[in-house]
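Novice: all I have is the shape, not the residue letters:
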């Protein structure tokens, strides 16, 4: 059944069940399946009246909102191709993508409409802009989407897409180089939906919270899977609101990236330390207990009665608090967009939080592999989904993928497509391996592997993941390529660092003075040595520089999914880096 037919089925079969929800100005607004379907058909009718027809492109340039999904579904209704854009994209990125894709109409959030307006003159194919989502004005502007859904234009019958029909062109955020347009079809979507619903426990009425950008294939893909199953999607337009919304939504599923879980992990230890000896002892005891038990189980040894009771106690004392903070009903948390440190994963899993680490790319419509419910290997990317094949190139150690969900190529880029797809296999650009049980183990992006001047290879994400266990470190960027030793740029967790300064009665005028203080540097050095003990000597950070500001999306230093843009960081902090090696 085509995807859009399933949406029509839900509206007819479960008309009053809730489908889409968001919080606006302090109040929740909900759409039932019938209401959502009516709005989808009205948006499709208006698009049709404007002459936007099958195969033509529209863009969605906004933060997460119900309107985002309504427009996406309306495009599917007509067979129109959606081009999603990150809400934080720069004018130059917007101009390039809209020109390259020959976008006819753009749906924008209020803030994003200003960005688009700055390059509109350079976009001859763009015929108009429609505002979506919340707006600061007391009355909605004339070109807001909500005026569309109040009309009664006749809608054509839904287009029943074939497997080869183009669904979307997703431009990679690109940690380096020019974005490439990944072409994904309706067949790719349906293959992805079916493989996930075979592997995961999610069904009609289950709640999902969309906090990651819908413009990224991870969150958008999961949201479409949830809706296909008859789930109830809730939207967060600012990830900073996520913590306050979790207890209200009580989601069964919420997607995360490693950085989010690293921050939760470090926050737990930091808060426990502030509460005093007993709380700090309890969290550390629980961590040691679950890590030991996990190691024993991975070695094939069963836990004895005492160990099981202690595990249950740790889950009750610490795990229950984490679970409650996540809303109390989380069944599992898909985690993608990078590797999660094995120790942090074991901490959550051992305390009853089902973090399903997975591996995927935009080019594979998201997930290739994910953690099973039992028999998982912390530090790995789990096992491949049904109907997905993976293998490792014996010469380069590159992960290769073959699946019905993978792209047929890049839009208007035959050269890049020929490099991506070789003999029916998709070359991921990631180095890794597989163990005897079929667990996929990600090592590093091949282009990000660093070779020191001594010939040793460093996988920076692995090192950064281990350092992220330390509550004092908010962000870490490892430097090692062609260098004699490993160094790091570290953004401290300011609350934790300021608490330390207060504990030793250290006075300072500003944060820059604080991070230059010799006692602070000694303390950071001590924390660094404590956390990196399990790394090989050549992998350990020998020198570091503390930075007064976080790496940001706005400055182009991280992607919207919180991956480091290493080339930007290396250029911006070239002076600080050279000082560590002088």
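Specialist: Great, that's in hand. Everything numeric in this text was worked out from a predicted model, so none of it was measured.
Novice: only C-alpha atoms for contact and neighbour calcs from this point on.
Specialist: OK.
Novice: next helix or strand past the longest strand belonging to the chain?
Specialist: Longest strand of the chain, by residue count under DSSP state E: strand 425-434. Using DSSP states H and E, the helix or strand that follows strand 425-434 in sequence is strand 440-445.
Novice: that following strand - contacts with which helices or strands?
Specialist: Packed against strand 440-445 by the contact rule (3 or more Cα pairs under 8 Å, 6 or more residues apart in numbering; DSSP states H and E) you find strand 425-434, helix 460-467.
Novice: and the angle from it to strand 425-434?
Specialist: Orientation of strand 440-445 against strand 425-434 (axes from the mean of the first three to the mean of the last three Cα atoms, to 10 degrees) gives an angle of 110 degrees.
Novice: ok and strand 440-445 relative to helix 460-467, angle-wise?
Specialist: Using the same axes, to 10 degrees: strand 440-445 against helix 460-467 is 110 degrees.
Novice: now residue 53: how far from residue 76?
Specialist: Here the distance between residue 53 and residue 76 works out to 11 Å (Cα to Cα, to the nearest Å).
Novice: equivalent analysis for residue 323, please.
Specialist: 36 Å.
Novice: present the helices and strands packed on strand 440-445 as TSV; the columns should include distance to residue 359 and mean neighbour count.
Specialist: Below are the helices and strands packed on strand 440-445 laid out as TSV (distance: least, Cα to Cα, whole Å; neighbours: other Cα atoms under 10 Å):
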stretch	distance to residue 359	mean neighbour count
strand 425-434	10	20
helix 460-467	14	22
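Novice: now render the ones you listed as a markdown table, adding distance to residue 398.
Specialist: Putting those into a markdown table (distance: least, Cα to Cα, whole Å) gives the following:
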| stretch | distance to residue 398 |
| --- | --- |
| strand 425-434 | 4 |
| helix 460-467 | 16 |
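Novice: residue 289 is nearest to which of these?
Specialist: Evaluated over the helices and strands packed on strand 440-445, closeness to residue 289 peaks at helix 460-467, with 18.6 Å, by Cα to Cα.
Novice: next, the one to line up against it:
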């Protein structure tokens, strides 16, 4: 693996450009979309090592946004899609991010770069005291560093920096362990901003697998994709139980190609 980051792993020349790669997109189409978005980001002044928020629903557009930010050397701050506005502002201030790439399938280009309004937790604008009280974020990140938000289970969520090499190496481990293979269709109905999801996404991208992200609560869509031939399902225990009950109630035949189910936290 000569790639330096996830974008290079996704776009490498040894992968079939006409094979399904991301949702309904072929690799050729997805690479074209990422290249166009990266060019727009550069034109809008996004520079290497700049921290930029990334927020949006579980859709292919989110993955395209992550790859485009990586392609320009920016540092994506993976914001939870359901994060309250005040918490999102705090995380942006903590990370030193001035803008957010908001992904939306309804947008003409699939994503829009929005400036951080500088609001404080009480809804006012300006620096405010919130920035003083915020936890220190990663300092002087290297280009391509991915910034994750911790779960906050033991207190206020904090930021965790992952180098592009560590993310890529995690993907290589998933691939070498046989968890994600080139012939797989990996179904990801879990929040893509989480560390668990990022590891699986990296594994699928490194493997050259077909990545299919769907919203976590879209049970019907997940069920349909499993019947259409998804081979790997990565989910959380709650959704796994719902899918099992649904199959029992509908008396469905076994999913035709499913070879692995991973239910993590």
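Specialist: Ah, there it is. None of the values given here were measured: they were computed from a predicted structure.
Novice: hang on, the earlier thing: pick out whichever of residue 53 and residue 76 of structure 1 has more residues nearby.
Specialist: Counted by other Cα atoms under 10 Å, residue 53 of structure 1 and residue 76 do not tie: residue 76 has more neighbours, with 26 against 16.
Novice: mind checking what the more buried one lines up with in structure 2?
Specialist: Pairing criterion TM-score structural alignment: the partner of residue 76 of structure 1 within structure 2 is identified as residue 70.
Novice: contact partners for its match?
Specialist: Residues in contact with residue 70 of structure 2 (Cα atoms under 8 Å, 6 or more residues apart in numbering) are 5, 6, 7, 76, 144.
Novice: return the mean post-superposition distance for the strand or helix carrying it against structure 1.
Specialist: According to DSSP H and E, residue 70 of structure 2 maps onto helix 60-71. Once fitted to structure 1, helix 60-71 of structure 2 is off its aligned match by 0.9 Å on average (mean Cα distance after the TM-score superposition for structure 1).
Novice: next structured bit after that helix?
Specialist: Downstream of helix 60-71 of structure 2, the first helix or strand assigned by DSSP H and E is strand 75-78.
Novice: residues in structure 1 matched by the next helix or strand after that next one, start to end?
Specialist: For strand 75-78 of structure 2, the succeeding helix or strand toward the C-terminus, using DSSP H and E, is helix 85-95. The alignment of helix 85-95 of structure 2 onto structure 1 (TM-score structural alignment) spans residues 91-101.
Novice: how far does the matching stretch sit from its chain's centre?
Specialist: 23 Å (Cα atoms, centre = their mean, to the nearest Å).
Novice: likewise stretch 22-36 of structure 1?
Specialist: With Cα atoms, centre = their mean, you get 24 Å for stretch 22-36 of structure 1.
Novice: check stretch 15-35 of structure 2 too.
Specialist: With Cα atoms, centre = their mean, you get 16 Å for stretch 15-35 of structure 2.
Novice: show the end-to-end separation of it, please.
Specialist: With Cα to Cα as the measure, stretch 15-35 of structure 2 spans 17 Å from end to end.
Novice: show me where the stretch 1-150 of structure 2 has strands.
Specialist: Using DSSP state E, counting those that start in this stretch, the strands of the stretch 1-150 of structure 2 run over residues 20-22, 25-26, 51-55, 75-78, 99-103, 111-115, 146-149.
Novice: picking up where we left off before, mean deviation (superposed) between the match of helix 85-95 of structure 2 and structure 2, please.
Specialist: Averaged over the aligned pairs, stretch 91-101 of structure 1 sits 1.0 Å from structure 2 after superposition, using mean Cα distance after the TM-score superposition for structure 1.
Novice: nearest to residue 203 of structure 2, of the strands of the stretch 1-150 of structure 2?
Specialist: strand 20-22 (13.3 Å).
Novice: touching, residue 90 of structure 2 and residue 131? I think so.
Specialist: Yes: counting by Cα atoms under 8 Å, residue 131 is a contact partner of residue 90 of structure 2 at 7.3 Å.
Novice: could you dump the strands of the stretch 1-150 of structure 2 to a markdown table with distance to residue 204 of structure 2 and mean neighbour count?
Specialist: A markdown table is the format used below for these (distance: least, Cα to Cα, whole Å; neighbours: other Cα under 10 Å):
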| stretch | distance to residue 204 of structure 2 | mean neighbour count |
| --- | --- | --- |
| strand 20-22 | 10 | 24 |
| strand 25-26 | 15 | 18 |
| strand 51-55 | 20 | 28 |
| strand 75-78 | 18 | 28 |
| strand 99-103 | 21 | 22 |
| strand 111-115 | 23 | 16 |
| strand 146-149 | 17 | 23 |
